[in-house]
Structure formats: C-alpha cells, structure tokens
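Engineer: Following is a predicted model, sequence given first.
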Amino acid sequence: MLRPGGRLLSINMGANHYGPYTIVTAPWFYDFFATNDFADVKIYIQVSKDDGPYNVFAVDPSQIGTGPNDVISNISTNFIQGIYVMAERGLASTDHKTPIQQFYQNTEQRAKLREQSLRFINSKRPDLLFSSTDQFVATRPGYRVS
C-alpha cells in the first residue's frame, strides 16, 4: 500500500447519506492500522448539520484496550458523517492482516491492540481537524472532541 514513512489520507462517508456504496467505519480503520503495525494513525468523524456547522470527534487511543468493555463503537446520529483517516506506514508495517472487531478479540489480540494504542498515544502529530461550533452530538466512549 505505502512505502515505510509513506502517509495515507482518506476521506469517506460515515453514514448512509448520499447513497454510499459501502461504509467503512472508524473502528474498522483503527483496528486495520493497529493490526498491521502502522507507525501512526489519526481518525476523525465529522458530524455535520445540513446548514453547515459541524463537530469533529477524534478516535482516542488512550481509551482503547484498557478493559474488557473499552472498545470503539460507531457514533449513531441522523446527521451527515464523514470519516477522515491519516495513517503513516512504519518499517514493520504490513497491509495484509484482517482486523477483528474489538468486541470479539481474545486476550492476546486485546493486548496487541493496547500495545499499538500506546504507540499512537505517543505520536507527536497534531490534530488535523477541529469542530466549527459547540458540541451538538453526544460523545461516545473511545472518542474525544477535537
């Protein structure tokens, strides 16, 4: 997919507005890049009102893999959603491993996810997206307002 040090910027629909063919979720992106040992990943969900204002929620690695129920779930809302991903490939990164949804991971897989989450927590990369207005959508576990 990328050479070591290469970066991917992906912008996707995150809800069933405008008839997307498929919807890949923020948790899937996170698990994919963690499972494949990427050096860094930042994932954001932009939730937009029809008239323009939007909230941005960043996947928060510090809340992932710390306990049996600490998983990222989808943000459910009737507003338009977009998913923004920035991932950086490392020297040991792969792109062929299929992630397992966090709800179904065994103890070893959860420990590996937590190890990767710690790497992502220590990233020096600043946030890339920010909300344009006060929060109008409730935050779910695994996310923080950006």
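Structural biologist: Received, thanks. Numbers count the residues shown, from 1 in each chain.

Engineer: only C-alpha atoms for contact and neighbour calcs from this point on.
Structural biologist: OK.

Engineer: quick one: buried residues of the helix or strand hosting residue 115?
Structural biologist: Secondary structure assigned from DSSP states H and E places residue 115 in helix 107-121. Within helix 107-121, the residues that count as buried by 16 or more other Cα atoms under 10 Å are 109, 110, 113, 114, 116, 117, 119, 120, 121.

Engineer: now for the helix or strand just after that helix, which elements pack on it?
Structural biologist: Per DSSP H and E, the first helix or strand lying C-terminal to helix 107-121 is strand 143-145. Using 3 or more Cα pairs under 8 Å, 6 or more residues apart in numbering; DSSP states H and E, the elements in contact with strand 143-145 are strand 54-59.

Engineer: one more structure, for comparison:
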Amino acid sequence: MHQVRPSLLAAGLTTLATAAALGLAPGAALAAPSPAASAPAISVNWFGVADVHAHTGTVRGRFDCGDERGLAYIEVHLAQRVRGIDVTGFGFGVIGACTDERTAGTWTATVPADAGTFRAGPATTTARLVVEPNSLTETTERLRLLPHCPRP
C-alpha cells in the first residue's frame, strides 16, 4: 500500500471540510459572478512628460470605478533606464471618490525621482487604482516621456 504524505492528507481533508461547510457536493462548481458586474479598470497614456530641472516625471491616464464605490486614488511607480542607471520614483494621483455620479475620469500623477532625474525616452509605469476599502486593480505599461517645455 502507498503511503500518503501527512501534508497532502491534511490539505485534502481541509478541502473536504470546506466543501461540507459550504454545502457543496464534491465536484460541484461555484456560481460565476454576475455578468452585469463591472470591475474597476485603469489605463496609462502612451506619452508622459519628463521635467529634468524638477527631477520629476508626469504620467496621465483614465480610470473607471466599475461597480465599486468609495474613496479612490492612484498609486504610480515610474522606472526608466538613463545612461546605464535605473531611475525610479513613486507618486500619487488624487481622484477623490467613486460615487454614483462619478464613475470614470482622468488622472494625473507627478512622480519625483528617488535619485537622478527622469529624461525624455522610454519608461515603464505601474499604475494602481485603489478604491477603499478593498478594491485594487493595476496595469504595467510602457510609455515614452517627452521633454518638458516651459511656456513663455
């Protein structure tokens, strides 16, 4: 007779106990979420702005709250390889709240460089839409930073 590892046996018993507690027969499928439910979404524009003098990068995009409601904000991580050195930074985009009247819109985040400075060229950003208390969606996108041109 084959021996069964104690950890494998414990995992199987835990799964059976959970199924029994939920009233599921072995092999029963859980119901899929309603197709009408809309999940939060976030996107990043293809172009951002590098301000060499301020040591910042500015990133923009769009958000959609879906069916979530609550305090909402954007977390942005920006990374770029500049002259063989990794330049990174972290910033926030404040969008207020996801309400029945406001379910989508645009966001902007200015990200200060931790060390060095962002320059015109390719970069990568990870943007997270957080809708309190428990919703999080993120995307990682490539973008091109353009040079900041001050207005006369």
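Structural biologist: It's in. Only a predicted model underlies this, so the values are computations on that prediction, with no experimental measurement involved.

Engineer: Give me the TM-score for this pair.
Structural biologist: The TM-score (TM-score structural alignment, normalised by the length of the first structure) is 0.29; 76 aligned residues with a Cα RMSD of 4.7 Å.

Engineer: Looking at the buried residues of helix 107-121 of the first structure, which one is closest to residue 35 of the first structure?
Structural biologist: residue 113 (7.0 Å; Cα to Cα).

Engineer: was I right about that closest one contacting residue 35?
Structural biologist: Yes - using Cα atoms under 8 Å, residue 113 of the first structure makes contact with residue 35 at a distance of 7.0 Å.

Engineer: hang on, isn't residue 88 of the first structure packed against residue 41?
Structural biologist: Yes - using Cα under 8 Å, residue 88 of the first structure is in contact with residue 41, at 6.4 Å.

Engineer: Between the two, tell me which one has more neighbours.
Structural biologist: residue 41 (25 against 20; other Cα atoms under 10 Å).

Engineer: Excluding chain neighbours, what is closest to the more buried one?
Structural biologist: Spatial nearest neighbour of residue 41 of the first structure, excluding adjacent residues (Cα to Cα, 6 or more residues apart in numbering): residue 87 at 4.2 Å.

Engineer: So that neighbour: helix, strand or coil?
Structural biologist: Three-state assignment for residue 87 of the first structure (DSSP: H, G, I helix; E, B strand; the rest coil): strand.

Engineer: And it, how close does it get to residue 80 of the first structure?
Structural biologist: Per Cα to Cα, to the nearest Å, residue 87 of the first structure is found 23 Å from residue 80 of the first structure.

Engineer: For these two, work out which one has more neighbours and name it.
Structural biologist: Counted by other Cα under 10 Å, residue 87 of the first structure and residue 80 do not tie: residue 87 has more neighbours, with 21 against 17.

Engineer: what helix or strand does residue 10 of the first structure sit in?
Structural biologist: Judged by DSSP H and E, residue 10 of the first structure forms part of strand 7-13.

Engineer: Could you identify the helix or strand that succeeds that strand?
Structural biologist: Following strand 7-13 of the first structure toward the C-terminus (DSSP H and E): helix 26-35.

Engineer: That'll do, ta.
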